[in-house]
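Colleague: would you be able to build a 3D model of this:
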Amino acid sequence: MKLLEDRIVRDGVVKTEYVIKVGSFLNHQIDTALVDELGAEWARRFAGKPVDKIVTIESSGIALAAIAARHFGNCPVIVAKKSRSMNLDGDLYATQVESFTRGGVFDIVMERRLLKPGDHILIIDDFLATGSALTGLLDIAEQAGATVEGIGIAVEKGFQPGGESIRAHGYQLESLAIIEKMDPDTGAIEFR
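Modeller: Now for the predicted structure:
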């Protein structure tokens, strides 16, 4: 998606060959007009899919998922939590994920009453690198007996194994910008 690629080039900051900062428009400060365009693009790419819920993981995917939900008939958004709290009631789905940017393994949980067999979900997230967060969300969907209709990612790091691994499992993965290479010395970014 050229609109997103142009914005990444203009406002993204390449920190290392593996890390790009897009906090000024995508996940710290959010350009809602841009994110609305992302939602419309995912709706176009997943047209005809019977999506009735959108699933994401806290916290950076929440805004993207919520705005995208407007383009899928204002369906509910379910947020997998990165920690248990007193506000989570009853029986939970749980799995573990490894965070590339946070460094470490942590549990993600979701109340079982929110995701059930027969649900048709679209997973939305801001980044895809190693695929661990997505694998965790796919595990929760499998535990629930929900059907994954597709996965929408804003920025995929194509030089890391996540996208290839997820696609090899047969999922429709639609990344709106796929970065092939980043140079922290020059700030240059190459897209697929």
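Colleague: only C-alpha atoms from now on, for both contacts and neighbour counts.
Modeller: Will do.
Colleague: and the residue nearest to the spatial centre of the chain, helix, strand or coil?
Modeller: In the chain, the residue lying closest to the centroid (Cα atoms, centre = their mean) is Asp125, at 1.2 Å. Classification of Asp125 by DSSP: H, G, I helix; E, B strand; the rest coil places it in strand.
Colleague: return the residues in contact with the spatially closest residue to it that is not a sequence neighbour.
Modeller: Nearest non-adjacent residue to Asp125, counting by Cα to Cα, 6 or more residues apart in numbering: Gly61, 4.5 Å away. Residues near Gly61 by Cα atoms under 8 Å, 6 or more residues apart in numbering: Asn27, Ile124, Asp125, Asp126.
Colleague: swap in 10 Å and give it another go.
Modeller: Applying Cα atoms under 10 Å, 6 or more residues apart in numbering, we find Gly61 in contact with Leu26, Asn27, Val55, Val79, Ile123, Ile124, Asp125, Asp126, Phe127, Ile153, Ala154.
Colleague: now swap in Leu134 and tell me
Modeller: Contacts of Leu134 (Cα under 10 Å, 6+ apart): 56-57, 97, 123-125, 127-128, 140, 151, 153, 162-163, 166.
Colleague: so which of the residues you listed are in helices?
Modeller: Among the contacts of Leu134, DSSP state H puts Ile140, Gly162, Gly163, Ile166 in helices.
Colleague: can you tell me which helix or strand Arg7 belongs to?
Modeller: For Arg7, the host element (DSSP states H and E) is helix 2-11.
Colleague: returning to what we had before: ok, now which ones touch the residue nearest to the centre of the chain?
Modeller: 55-65, 133-134, 151-156, 175.
Colleague: what about 7 Å?
Modeller: Applying Cα atoms under 7 Å, 6 or more residues apart in numbering, we find Asp125 in contact with Thr56, Gly61, Gly152, Ile153, Ala154.
Colleague: please provide the structure for the following sequence as well, for comparison with the first:
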Amino acid sequence: MELLQQKILNEGTVLSDHVLKVDAFLNHQIDPQLMVEVGKEFARRFQNDRITKVLTLESSGIAPAMMAALELGVPVIFARKRKSLTLVNDLLTASVYSFTKKETNEISVSQKFLEPTDNVLIIDDFLANGQAALGLASIVELAGAKTAGIGIVIEKSFQNGGKLLRNKGFKVESLARIQSLEGGKVTFGTEGQVPRPTIYSQNQETSVQEVGVGR
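Modeller: Presented below is the predicted three-dimensional model:
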């Protein structure tokens, strides 16, 4: 998705070989127009999967999940990480380990919002090690429903999450796949082919781009 790649190149910051900061447009400050386009692209990719619910994890997944659900014409549910006084009974839960925060969260969804007849699209902002997506998929399974697919805004394909999910048979669609963050540079790869890095310039359009950011 070219618009998303340009946002990453222009406004993302590489903090290390494994960490990309995108708080300028995705997970702190949010670019609404970008989210509209993200939602449309997810809806296009999963239009034939008979989606009945969109499921995400608070809080960074809510914006792209909301836009995808709007385009698909279905409800969106977000799993809670924090305890709530009003969400205590009949909960579907899973434990999710965050490699970034080095902590384990118990996520929960009220059982009344997921039914065995649901085809669920899981949406999240990042895919690295795949633990959040697996946790959400386990909640779908506990409900007796089906995970129809997993939509990811940004996948770090140099980490093992994407391979893990795909090997388990999940349909995974990522709007931007990052092959490398080494040397403070973002290198994009494309699904289904071996990436061939090229140096990104403002006047050049390529399927694989490399540029230094956050120096």
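Colleague: quick TM-score on the pair, please.
Modeller: Laid over one another, the chains give 0.95 as their TM-score (TM-score structural alignment, normalised by the length of the first structure), with 189 aligned residues with a Cα RMSD of 1.0 Å.
Colleague: ok, back up a step: from the ones in helices among the contacts of Leu134 of the first structure, which two are the most distant?
Modeller: Pairwise distances across those (Cα to Cα) peak at 18.7 Å, for the pair Ile140 and Gly163.
Colleague: superposed on the first structure, what's the mean shift for the longest helix along the second structure?
Modeller: Longest helix of the second structure, by residue count under DSSP H: helix 32-45. Helix 32-45 of the second structure, aligned to the first structure and superposed, deviates on average by 0.8 Å (mean Cα distance after the TM-score superposition for the first structure).
Colleague: tell me which residues of that helix come out buried.
Modeller: Across helix 32-45 of the second structure, burial judged by 16 or more other Cα atoms under 10 Å covers Leu34, Met35, Val36, Glu37, Val38, Gly39, Lys40, Glu41, Phe42, Ala43.
Colleague: and these, which is closest to Leu70 of the second structure?
Modeller: Nearest to Leu70 of the second structure among the buried residues of helix 32-45 of the second structure: Gly39, at 7.6 Å, using Cα to Cα.
Colleague: tell me the angle the longest strand along the second structure makes with helix 32-45.
Modeller: As assigned by DSSP state E, the longest strand anywhere in the second structure is strand 146-156. Taking axes from the mean of the first three to the mean of the last three Cα atoms, to 10 degrees, one finds strand 146-156 of the second structure and helix 32-45 inclined to each other by 130 degrees.
Colleague: what does strand 146-156 of the second structure rub up against?
Modeller: Under Cα under 7 Å, 6+ apart, the answer for strand 146-156 of the second structure is 42, 49, 51, 118-128, 137, 140, 170-179.
Colleague: can you tell me which of these are in strands?
Modeller: 119-127, 172-179.
Colleague: now stretch 168-181 of the second structure: how far from the chain's centre is it?
Modeller: 9 Å (Cα atoms, centre = their mean, to the nearest Å).
Colleague: likewise for stretch 37-46 of the second structure?
Modeller: How far stretch 37-46 of the second structure lies from its chain's middle: 12 Å, per Cα atoms, centre = their mean.
Colleague: so what's the residue lying closest to Val14 of the second structure once chain neighbours are set aside up against?
Modeller: Of all residues not flanking Val14 of the second structure in the chain, Leu20 sits nearest, at 4.6 Å (Cα to Cα, 6+ apart). Applying Cα under 7 Å, 6+ apart to Leu20 of the second structure gives the contacts Gly12, Thr13, Val14.
Colleague: how about CSV for those, with neighbour count and distance to Leu114 of the second structure added?
Modeller: Formatted as CSV, these follow (neighbours: other Cα atoms under 10 Å; distance: Cα to Cα, whole Å):
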residue, neighbour count, distance to Leu114 of the second structure
Gly12, 21, 35
Thr13, 21, 37
Val14, 22, 38
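Colleague: nearest to Thr86 of the second structure, of those?
Modeller: Of these, the one sitting nearest to Thr86 of the second structure (Cα to Cα) turns out to be Gly12, at 36.9 Å.
Colleague: isn't that closest one up against Phe25?
Modeller: No - judged on Cα atoms under 7 Å, Gly12 of the second structure makes no contact with Phe25 at a distance of 8.5 Å.
Colleague: what do these two both touch?
Modeller: When Cα under 7 Å, 6+ apart defines a contact, no residue borders Gly12 of the second structure and Phe25 alike.
Colleague: ok, of the contacts of Leu134 of the first structure, which come out buried?
Modeller: Taking 16+ other Cα under 10 Å as the criterion, what is buried in the contacts of Leu134 of the first structure is 56-57, 97, 123-125, 127-128, 140, 151, 153, 162-163, 166.
Colleague: leaving out the residues flanking it, which one is nearest to Glu173 of the second structure?
Modeller: Excluding the flanking residues, the one nearest Glu173 of the second structure by Cα to Cα, 6+ apart is Gly151, at 4.9 Å.
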